[in-house]
Every structure is written in C-alpha cells, then in structure tokens.
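*Asks:* Pasting the sequence and the predicted coordinates here, then a few questions.
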Amino acid sequence: MNCATGICGPREQCNGAGGEPPANLAEFTFQGNAADDFYDVSLVDGYNIPVLIDAIGGEGNCRRAGGCFTDINEKCPGNLAVKRDGRTVACKSACMAYNTDHDCCRGAFGTSDKCKPSETSRMFKDACPQAYSYAYDDPTSTFTCRNANYVVQFC
C-alpha cells in the first residue's frame, strides 16, 4: 500500500492508532450511552480525501456524516497545503500548522466557551458541513444511531 498521507508506518492496519496527520478520520463509539452508537467524520487533524459515513437502518439521529461540497485540497491555502509531485494531497488543520493553544483548544482555550472555530476550521466546515471541524464541534457533527449498519466510503 502506498498512501501520500494518513499512513501508519509500513502497514495497512494501524491497530487502533490514527494515521499520520493530516488525515480525516471516520470515528465510531459503538453501544455507548443508552446503547447508542456515536459516529462522525473528523477534520480536526486535517483533510486528505473525501470520507462519508451512512447509517443503514437503525433508530435515532441516523444521518450522513462527512461528505463535502468542494474538495478542500483544491482550495487549501499554500501555508497549510501538503504537496507531492506539485499537487496538494492534504490540507493541515490550524492546530497542526501553528500548534498554538488557541488553534488546538488547549490551555486557556481548553473549554467550549473559550475555544472557537479558527479560519481554517470554518473553511473545512463550509466545504464539509456534516464533518467535525474543531475540538468543540459536537452539536452539528456527531451523530447517534442505534441498531444500524454502517457504510464508510472513501472517494
């Protein structure tokens, strides 16, 4: 396997660890609170390829997570772009690029009332409104469903 971004060493499987950012993540917690599944597509660690999650059947707030209206890599600012052979293959999050408490929602900015979306996370959210764009984006980006099957598409 030869990936431009999101790899976890020379293996295809990460054994529970996330791939090397920048990469979007399909995140699941199965049978969490009240036996609900929680799921989202996260761009908190950046964006590399379109990802979406569809819940098939099930009960509750079973909605599509992820999916983008535009390709973030095409509109990624140069200082956030990860390039291979002259082509943008991923877009860093503000946290990854600048590593500040403000952009990473930590320290004095480590609570939902202090941490607000950065310009980069707003760009991600505009392109992918059903994706998680910064650390406290739960209300619009985390979905719950019970007794569903899931289809994860990488396209």
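*Replies:* Nice, thanks for sending it over.
*Asks:* switch to C-alpha atoms for all contacts and neighbour counts from now on
*Replies:* Will do.
*Asks:* show me what contacts the nearest residue to residue 90 once chain neighbours are set aside?
*Replies:* Leaving aside its sequence neighbours, residue 90 sits nearest to residue 48 (Cα to Cα, 6 or more residues apart in numbering; 4.2 Å). Applying Cα atoms under 8 Å, 6 or more residues apart in numbering, we find residue 48 in contact with 5-6, 22-24, 73, 89-91.
*Asks:* this is the comparison structure:
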Amino acid sequence: MVWPGILSSAGSTPLDSTGFDLGPGESRSFQASPGWSGRFWGRTGCTFDANGQGSCTTGDCGSNQMSCNGAGATPPATLAEFTIGSGSNPQDFYDVSLVDGYNLPIAVDASGGTGVCGTTGCVTDLNRMCPNELRAGDGQACKSACEAFGNPEYCCSGSFGSPDTCHPSVYSQMFKSACPRSYSYAYDDATSTFTCTGADYTITFCPTSTSQKSSTDSSVTPSTGTTNTSPMIPKATQPGDDPNGSSWLPSFTIGGSSTQIFNNTLTWMLISFIVFCNLQL
C-alpha cells in the first residue's frame, strides 16, 4: 500500500483530494486546471482507524487524517512537482525531487503532449544504499544532508544561498549518481527540470522495469497492470558504489524546485497515479 499526498500551491485550484490510499496495481486520476502547481508524494507504513484518524511512517503530513488538508510531506520524502501551463506560457514544467530526501521510488511519464516530454523520476531503492548518517527510522527513508546536519553549505542557505556558492556535496552526488534525472540539490536545474505542452501525466509509485510506461505511450487511461515497456529512466548505481555528493534546500518551493517556473497551458491536465509496490519498504 501507498498513501499518496497532494499539496496545491497558493492560488491554485485544489484537486479533488489531498490524500488517499492505493493498493498494488491500483490507480486514480485527477484533472488539474490551467496554471495549477503543486506536489505529490507517497506515504508509507500508514495506519488509520475506522474514523480515518492515524499517521504514516514516512511522508506523513501531520494532519492525523487520510487527507493532508493543505499540509505538506514531513521529510524525508520523494516529491513529484508540477507547474501546468496557462495563457501565453503553454509549457508545463515537472520534476522529481530528492531535495527533501527520499522514501520510495517514483516515475513520471508524459503522454499526448508536444515537446521533449521526457520520462523522469527515481526508480532506485535508495534506502538500501543510504549512508548510516542519513538513515531515518529503521531505514524506511533517507534524509537529505540539510535535514541531517543543518549546515548552510548543505542547505544552500546564508552565504551559500546562490548557484555560485552552493555546489553539490558528497551526499547529493550519491543521489544524483543513482537517479540522474532527479533533483539532488537546490540548484540542480539543468538535468532535472522537464517540459511538455498539453500532456497528460502518470505518476507511478514503486515502478518496476516491467511496470513503467513508455514516454511515447499516447494513452491517458490509467493502467492497473503492467506493460512490457522498458524503463526510460537511467539505471541506478548499485549499493556499494562510492557516494559522490551535493547540498540540500530545507524549504523547497512548491511546483518550481529552485528554478523560476512560469504558469502555462490552455488545456486540462490528467494526472494518473499507479502503484506497483514490489519493494521491501
């Protein structure tokens, strides 16, 4: 089971839910209005009673409910972030971020759009290669160096608050090596932000090499099974590889990572969630 959470940024029309549950292979779809921005993440190890009260081991939003009700994920959590186009700026911007740490694999596929429309995400189980000093709890999640140590050079804060002064650390480079298309630190824009126009997006939690959709698939119908397409995301380094690194940002801007992202697109966006929980979480 994964319990996705949704946080819409200020000024965006909220989606139909702020939190729900998904079993292995299940899916759920939402429509986002032009100009919408926000983030999605998966909560794990959740327990809710008959009244819907409870909490989660990772990614908990602190609402004490299944719905997050405007609250974001408690780090560490893997984030999928979007800014949907509108008006004169038709491009959508999207990314998968490890800036707030990592709790489970996520893949994002775009279909039916124009432009580069690449597949992005982090399909590696980083919990298995997380350094001891970054481990959260019993190893169910991996902290960012900023959260673990609080140093300005890891958080890109204070005198390190610019691209010229904040550089990859040994920890963020380890994440980047494992998941080269994901944000590993605040100014990791060049290889981590993706664009597309007029697309539908599928967010897959716990993807496998046989469950991930191809970025060229034109279907917008959520899948509840697996496909035979190969993953479009580069394979990760293996546990035991030496870490390399980068720094972290404590307050990650909704829908825009560390980059300035503009509102764009005249069409509605369909966002689908698929869970393939085949990992030991």
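*Replies:* Okay, I see it. What you see is a predicted model, and the numbers here were worked out from it, not measured in a lab.
*Asks:* tm score of chain vs chain?
*Replies:* Remark: TM-score between the superposed chains equals 0.91 [TM-score structural alignment, normalised by the length of structure 1]; 151 aligned residues with a Cα RMSD of 1.5 Å.
*Asks:* follow-up on the earlier one: what's the match for the residue nearest to residue 90 of structure 1 in structure 2?
*Replies:* For residue 48 of structure 1, the aligned position in structure 2 is occupied by residue 103, per TM-score structural alignment.
*Asks:* Residue 85 of structure 2 and residue 134 of structure 2: what is the separation?
*Replies:* Note on residue 85 of structure 2: its distance to residue 134 of structure 2, by Cα to Cα, to the nearest Å, is 36 Å.
*Asks:* Those two - which one has more neighbours?
*Replies:* Taking other Cα atoms under 10 Å, residue 85 of structure 2 and residue 134 do not tie; residue 85 has more neighbours (29 against 21).
*Asks:* quick one: what's aligned to the more buried one in structure 1?
*Replies:* So, by TM-score structural alignment, residue 85 of structure 2 is matched to residue 31.
*Asks:* roughly how far apart are its match and residue 58 of structure 1?
*Replies:* Computed with Cα to Cα, the distance linking residue 31 of structure 1 and residue 58 of structure 1 is 13 Å.
*Asks:* from what I can see residue 30 of structure 1 touches residue 38, true?
*Replies:* Yes - Residue 30 of structure 1 lies in contact with residue 38 (Cα atoms under 8 Å); the separation is 6.5 Å.
*Asks:* Mind checking which of these two has more residues around it?
*Replies:* Per other Cα under 10 Å, whichever of residue 30 of structure 1 and residue 38 has more neighbours is residue 38, with 19 against 15.
*Asks:* Surely that one is in contact with residue 26?
*Replies:* No - judged on Cα under 8 Å, residue 38 of structure 1 makes no contact with residue 26 at a distance of 10.9 Å.
*Asks:* what's the counterpart of residue 136 of structure 1 in structure 2?
*Replies:* By TM-score structural alignment, residue 136 of structure 1 lines up with residue 187.
*Asks:* ok, the residue nearest to residue 90 of structure 1 to residue 36 of structure 1 distance?
*Replies:* From residue 48 of structure 1 across to residue 36 of structure 1, the span is 29 Å (Cα to Cα).
*Asks:* go on, residue 124 of structure 1?
*Replies:* Going from residue 124 of structure 1 to residue 36 of structure 1 by Cα to Cα gives 27 Å.
*Asks:* When those two are compared, which one has more neighbours?
*Replies:* residue 124 (27 against 20).
*Asks:* where's the spatially closest residue to residue 204 of structure 2 that is not a sequence neighbour relative to residue 174 of structure 2, distance?
*Replies:* Spatial nearest neighbour of residue 204 of structure 2, chain neighbours left out: residue 274 (4.6 Å); criterion: Cα to Cα, 6+ apart. Here residue 274 of structure 2 is placed at a distance of 27 Å from residue 174 of structure 2 (Cα to Cα).
*Asks:* Pick out whichever of these two has more residues nearby.
*Replies:* Set residue 274 of structure 2 next to residue 174 and count neighbours by other Cα under 10 Å: residue 274 wins out with 29 against 24.
*Asks:* quick one: the helices in structure 1?
*Replies:* For structure 1, applying DSSP state H gives helices covering 72-75, 94-98, 101-104, 119-127, 138-141.
*Asks:* closest to residue 54 of structure 1 out of those?
*Replies:* helix 138-141 (13.3 Å; Cα to Cα).
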